[in-house]
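> task: produce atomic coordinates for the following.
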Amino acid sequence: MSDDPIRLVTIGRMLRRRWRLLAVLAVVGALVGYGTSVLFPPRYTASASVLLPGQWEERELLTQAEIAASSAVVDRTAATLGWRDVSAEELRDRVSAEAADGNIIKISGTAETPERAQRLADRLAQQFVAFATRVAGGGTDPEAASGPDALRQQVRETNRRITDLAEAADPGRTVESVQARTSLEKLRTALEEAMKKLDQADPAADQAGMVVMGPAARPTGEAPPTRTQLIGGGALLFFLLAVIGHLAAARVNRRPRTEPEIAAALGAALLGTVDVPVERHTHRPGGRGPRAWTRRLLGLDTRWDTPTPQRYADEAATRVRYRRVCARLRDQLPAPRRLLVVVPDSDAIARRAAGQLVAEAGRDPAPSSSRSSSSKGCPTLRVVEVPVSRPIVPDRDSESGALIVLSAGHCTTGELTGVAEACADAGHEVVGVVVATTVRTRPPRTADHPPKNATPALAGHGHATGGSA
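Alright, predicted model coming up:
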């Protein structure tokens, strides 16, 4: 697993190299969202407001909102509506109520059409007011509901009786009559204060005054999620999943990317890094058929997580790298001999680097008698392509050693180990590793002179089959 942090440049590279695939997946997500909107028809939501006069605490308002959305109110509403296609259980899922500012309970209902949504909200508000008033009045017991009224009537009768007794008493002629009139007035005042406190403590006095603040407004737009929201949400979801999938695949990528890691996986010495000039899309692998065409169209035939190629310096600097690799290879071998250049069959960059390396080795002159006895010529190279899934290297015959050429990040550690084992199984010692990197070429020349850095044809190309070379 890679421990490198995910940077914005990595995301930008992915968007630039995989934009076709991401666009296709976004379109697929939009189609999925559209199909979801077809399966679930649009719905509309209407709201009605109920005013609660008097002083109410916040928890009391929340209680009233719960009552408005309770099954008792919804069942009564369903009975009055008489909708045969919607049951009371389904209607409970379409109803909601919340406490708003200013002692207002906002009741909402959702239906398939604006007309039915408006009618549902109005009936819910009416049934809520009726139910709340009925509960505040003492339930369904007529005697309990008439108890406060009977008490008020008795108080009024008592006041009249007190007035009659006060008039019948001797008006101020004796001390006893004055005391009696004073006691009667005190009794009248106490009764009036008791009735005021009773009225203030009666919850039905406030709840009986609940008012529906007009009919619900007919909705003009669909309730969320709308068809547009489903289509946009599906496209965004698929796009984000594709991006996350690419980043997760990059995090768990086990392909060695640095020269020391590649050399360690192959168990050989690193001879150097060479440059391969490429133009845009020239390093795409070939292939025929609908599957290969689809991969090229979506950009899946090339890796997106490889670094952007650096600018091409010049032909002289590029040839210097190849000559240095040949020099290290010549110094490492005790005597000139023939070597196999092992290249992964799907690595087009390594294939071009191997061809250039073979051509550069062919330019190295053989040792002459004027040179010292210690001078050695460059070994003769022959390119062999092997499949990394099941690598098979030709048996040792005229060649006695293998030079592995590959590009960074192309093979996993297990695949590199398999190539090294295949070389050892064929009797070839891995004498070194060469890593090929891509560089961007300059714009095409306008003159008639051909470029000097034309890559020569592969020398002595062989096939990855068993047996003698």
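> for the rest of this, base every contact and every neighbour count on C-alpha atoms.
Noted.
> what sits against Thr110?
Thr110 makes contacts with 43-46, 94-95, 117, 120, as judged by C-alpha atoms under 8 Å, 6 or more residues apart in numbering.
> secondary structure element for the closest residue to Ala208 other than its chain neighbours?
Nearest in space to Ala208, with sequence neighbours left out and distances taken as C-alpha to C-alpha, 6 or more residues apart in numbering, is Thr133 at 5.2 Å. Taking DSSP states H and E as the definition, Thr133 sits inside helix 114-136.
> another for comparison:
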Amino acid sequence: MSEDTIRLVTIGRILRRRWRLLAALAVVGALVGYGASVLFPPRYTASASVLLPGQWEERELLTQVDIATSSAVVDRAAAKLGRGDAGGDLRERVSAKAADGNIIRISGTADTPRGAQRLADRMAGEFIAFAARITGGDDTGPEAATGPEALREKVTETNRRISDLADAADPGRTVESVQARTSLEKLRTALEEAMKKLEEADPASDKAGMVVMGPAVRPTGEAPPTRVQLIAGGALLFFLLAVVGHLTAARMNRRPRTEAEIAAALGSTLIGTVDVPAEPGARRPEGQGLLARTRRFLGLGTRWDMPAPQASGDEAGRRIRYRRVCARLRERLPAPRRLLVVVPEDDETARRAAGRLVTEAESGPSAGGGDPLLRVVEVPASQPVVPDRDTESGALVVLSPGSRTPEELAGIAEACADGGHEVVGVVLADAVRVRPARDAGRPAPAEGAAPALAAPGHGTGGSG
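Purely as a prediction, here's the structure:
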């Protein structure tokens, strides 16, 4: 699987075989999200809309948005709300954005709905006051109120004095008087044009009068992320991390799965492949502690990345496979010999296959006339220790494909060599699914019906 492309069937296999573990991790993630919601209290957000009359370009609106959240406006709002020097903290709780129709929406976030409403309204009011002060449209000062009107009065008085000077000049009698009247008229025209341009350039003439479009609506729900969102996000995050972790472990898996790879790692040859009916509910007598029960409940004791057990034939077909293994051992051994059957202690399928192999060797038709005498020895895969050679003259390794790493297989071979045992062969044990009986009244096939059982296309195939 380390070289295969990850497909949907792989995801489905994870969900089907490790759903309890994934559910447990999702619950843990939900608890972490709940803890985060306790550490970070809920927040509420309210928004107030400010209308900017007149024609505004996009860059001008963006400038007003920056002004609405500037330190000058925020500090004034903090002072009015009685926060003192908390303008820096308040700046992180306010925001503004330009909406359609020359509208700036100012939002405030607080711990309570009422606090959020007050903050949004105060920010809108301070923004309007500050913008009016910048554009000169602030009517709070007496100078600002009388400045434009006084300028208009000065221009009117100047025009009247120009008219008086023009009338006082001797009209048409001398060249100097004509030139004086012409200069006075030019001065009058220049003053009128300057006053007209001043009125047109006055920003308060068409862009003043910002108004708040009603008070901010008091929020009825929490601002995201809410407690429910944190709980759901934590559960989803832990669930996805668990799935990604399974996929990463599968991609990094280097356990040999083929018969040739396993035999090469043990430095021996393959004797055959046998079928073992899958029994998910079977329990070994050891490992009944709390940790072992938890591992079994979560499904950690079984490999999720192994293919689903394939359908097997009947009992007679499975028995023929065990007899073939005994026959090949008899052919490889010139005389009746005693062999150790080495099985990894955590490989339940191999342990059951070894027990069945011993039974067939003792009760087969060649028992006592050539079949070797087998004795099962279970060894830990991490630090295997095989008994020293006594009456046995070799070792037969039985294991499940894809269950051991190359290092573990090499360790088992070295342990056999240290005990003085030659590894005469390898037997692979495949977990299979027993087919239900097709017809209860149909007689079982005869024991000698080998051609039908040996037909090609068997689910577990191989060299059984």
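> and the TM-score between them?
Structural agreement between the overlaid chains, expressed as a TM-score with TM-score structural alignment, normalised by the length of structure 2, amounts to 0.85; 445 aligned residues with a C-alpha RMSD of 3.4 Å.
> pretty sure the residue nearest to Ala208 of structure 1 sits against Pro203.
No: the pair formed by Thr133 of structure 1 and Pro203 falls short of the contact definition of C-alpha atoms under 8 Å, at 9.4 Å.
> so which helix or strand takes in Arg188 of structure 1?
Under the assignment given by DSSP H and E, the secondary-structure element containing Arg188 of structure 1 is helix 175-201.
> distance from the chain centre to that helix, please.
Taking C-alpha atoms, centre = their mean, to the nearest Å, one finds helix 175-201 of structure 1 lying 75 Å from the centre of the chain it belongs to.
> can you show me the strands along the stretch 351-464 of structure 2?
373-379, 395-399, 423-434 (DSSP state E, counting those that start in this stretch).
> helices or strands next to the second one in the packing?
It stands for strand 395-399 of structure 2. Counting contacts by 3 or more C-alpha pairs under 8 Å, 6 or more residues apart in numbering; DSSP states H and E, the secondary-structure elements packed against strand 395-399 of structure 2 are strand 338-344, helix 348-363, strand 423-434.
> relative to structure 1, what is the average displacement of that strand?
With both structures laid over each other, strand 395-399 of structure 2 and its partner residues in structure 1 are 0.3 Å apart on average (mean C-alpha distance after the TM-score superposition for structure 1).
> now the longest one
Per the superposition on structure 1, strand 423-434 of structure 2 and its aligned residues are separated by 0.8 Å on average (mean C-alpha distance after the TM-score superposition for structure 1).
> more crowded one of Thr133 and Pro203 of structure 1?
Neighbours of Thr133 of structure 1 and Pro203, each counted by other C-alpha atoms under 10 Å, are more numerous for Thr133; the result is 20 against 15.
> that one and Gly355 of structure 1: what is the separation?
Using C-alpha to C-alpha, to the nearest Å, Thr133 of structure 1 is found at 94 Å from Gly355 of structure 1.
> now Ala72 of structure 1
Using C-alpha to C-alpha, one gets 85 Å for the distance from Ala72 of structure 1 to Gly355 of structure 1.
> neighbour count winner among those two?
Counting neighbours by other C-alpha under 10 Å for Ala72 of structure 1 and for Gly355 shows that Gly355 has the greater number, 22 against 13.
> with structure 2 superposed, average distance for the helix holding Arg188 of structure 1?
For helix 175-201 of structure 1, the mean deviation from structure 2 after alignment is 5.2 Å (mean C-alpha distance after the TM-score superposition for structure 1).
> where exactly do the strands run in the stretch 201-350 of structure 2?
Across the stretch 201-350 of structure 2, reading from the start of the chain, the strands by DSSP E, counting those that start in this stretch fall at 211-212, 270-277, 310-312, 338-344.
> which bit of structure 1 covers the shortest one?
The reference is to strand 211-212 of structure 2. Counting by TM-score structural alignment, strand 211-212 of structure 2 falls onto residues 211-212 of structure 1.
> any residues touching the matching stretch, and which ones?
Outside stretch 211-212 of structure 1, the residues within contact range by C-alpha under 8 Å, 6+ apart are 48-52, 125-126, 129.
> among these, which one is most surrounded by other residues?
Neighbour tally across these (other C-alpha under 10 Å): the maximum, 29 neighbours, falls on Ala125.
> what sits against that one?
Applying C-alpha under 8 Å, 6+ apart, we find Ala125 of structure 1 in contact with 48-50, 68, 107, 212.
> what's the answer for Glu66 of structure 1, then?
Contacts for Glu66 of structure 1 (C-alpha under 8 Å, 6+ apart) come out as 97-98.
> and for Asp371 of structure 2?
For Asp371 of structure 2, the set of contacting residues under the criterion of C-alpha under 8 Å, 6+ apart consists of 326-327, 329-330, 336-337, 361-362.
> how near is the counterpart of it in structure 1 to Gly109 of structure 1?
Aligning on TM-score structural alignment places Asp371 of structure 2 opposite Cys378 in structure 1. Applying C-alpha to C-alpha, the value for Cys378 of structure 1 to Gly109 of structure 1 is 87 Å.
> next one: Glu89 of structure 1
Relative to Gly109 of structure 1, Glu89 of structure 1 is positioned 14 Å away (C-alpha to C-alpha).
> quick check: closest non-adjacent residue to Asp395 of structure 1.
Spatially, and ignoring its direct neighbours in sequence, Asp395 of structure 1 is nearest to Ala426 (4.5 Å; C-alpha to C-alpha, 6+ apart).
> alignment lookup: the one you found to structure 2.
In structure 2, the residue matched to Ala426 of structure 1 (TM-score structural alignment) is Gly419.
> tell me which residues are up against stretch 80-90 of structure 2.
With C-alpha under 8 Å, 6+ apart as the contact definition, stretch 80-90 of structure 2 has outside contacts at 71, 74-75, 77-79, 119, 122.
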